[in-house]
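Novice: Output the structure for:
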Amino acid sequence: MVSDFFSRFAGFKPNPSVSAKDEFARLAHNRNWKENGGKYQKEWAKFIAWEFSKHYGPQVTKLENWQSLCHEVGIEDGIESITKCKKALRSVHVNIVDLVDARRTGKKVKTFRSEAALRNYTLRTERIFPKKAAKGDGFLKALLREIF
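Specialist: Sure, this is the predicted structure:
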């Protein structure tokens, strides 16, 4: 599965244990994409959406997947239904790129006390998940916050 996104880039050997941003930066450097260029932005959107899907899967109707996501962001109680999981996730502020990295690296994901704190962190670190890619995914939609 790791090669699905990367199979289009001959000679590039992915390292699934480093952060998504670092891995993509390495690919962009390998391909000479400029960070603010259209190709870079387009491929970043494809890559990070693929990464999220790879780690969290398309099964938005499976309670176990929602419970796993809730546990990952620190919600332990009151998640015996998908509706309750979604409701609980409304109060969680987590950077989605960091969430992907937590799965890639095995590290615990950081949560933020407020949407403003999440926004400041996201803008400062430029760890931005493309809004267009996030709106169509059930898991991502539950975590989407107003950044811009």
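
Novice: hey, let's count contacts and neighbours off CA atoms from now on
Specialist: Will do.

Novice: in terms of contact, does F47 touch F5 like I think?
Specialist: Yes - assessed by CA atoms under 8 Å, F47 is found in contact with F5 at 6.7 Å.

Novice: The two: who's more crowded?
Specialist: F47 (19 against 15; other CA atoms under 10 Å).

Novice: which secondary structure element contains the more buried one?
Specialist: Following DSSP states H and E, one finds F47 within helix 38-56.

Novice: What helices and strands are in contact with that helix?
Specialist: The contact analysis (3 or more CA pairs under 8 Å, 6 or more residues apart in numbering; DSSP states H and E) places helix 38-56 against helix 20-31, helix 96-105, helix 131-135.

Novice: Let's see this one next, to set against the first:
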Amino acid sequence: MSSYWNQYPEFHHDGSAPIKKEFRRLAQLKGWVGNDPKKRELFRKEWGKCFRSEFSMYYGHDASSLAGWQSLCKEVGLDNIPKSVEECKAALKGKVWVNIVDLVDCRRTRTRVQCHESEEALREYTQLEGKVFPLQEAKANGFLTALLIKLNE
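Specialist: Below is the predicted model of the structure:
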């Protein structure tokens, strides 16, 4: 279990449930939901912390780690796993379209991550499902930058 969830001993975390579902349950318990701008901001901030913690637990936080990049390449189904960090980045950037929330969920739920046929297909899916992650948080993790797309095209 990640350290993020350990902060809330009163919350009975299910490590095999989708992260968004679990975070929403925690947010309800903690009162981070509602129309109040302060609650919305707290929700967004905590969601960023939660997701960053979960992503780091599964993929690491050292963006110079070849093993981390190779794990990410394998997870998204690349047939030929690159032999360097730069080759991994090149193999992913603009060629693999996966939702980063789904990427964490594939580890949590032990399912394959859904790869989309195009950036546009991923954009539509992400917006439809509401599986959006704060851009600034994503940019703080070197692994995630290879998978980012613009949602407003």
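
Novice: can you name the residues of the second structure that the helix holding F47 of the first structure overlays?
Specialist: Under TM-score structural alignment, helix 38-56 of the first structure corresponds to residues 41-59 of the second structure.

Novice: Now that stretch: buried residues?
Specialist: 42-43, 46-48, 50-56, 58-59 (16 or more other CA atoms under 10 Å).

Novice: ok, so of the residues you listed, who is nearest H12 of the second structure?
Specialist: Taking CA to CA as the measure, C50 is the one of the buried residues of stretch 41-59 of the second structure closest to H12 of the second structure, at 15.0 Å.

Novice: Contacts only, for the spatially closest residue to the closest one that is not a sequence neighbour.
Specialist: Using CA to CA, 6 or more residues apart in numbering and skipping the chain neighbours, the partner closest in space to C50 of the second structure is Y4 (5.8 Å). Y4 of the second structure makes contacts with 49-50, 53-54, as judged by CA atoms under 8 Å, 6 or more residues apart in numbering.

Novice: hang on, Y4 of the second structure is in a strand, isn't it?
Specialist: No - per DSSP: H, G, I helix; E, B strand; the rest coil, Y4 of the second structure lies outside any strand segment and is helix.

Novice: Please report how far the residue lying closest to M1 of the second structure once chain neighbours are set aside lies from K49 of the second structure.
Specialist: Spatial nearest neighbour of M1 of the second structure, excluding adjacent residues (CA to CA, 6+ apart): G15 at 6.5 Å. Here the criterion is CA to CA, to the nearest Å. By it, G15 of the second structure lies 16 Å from K49 of the second structure.
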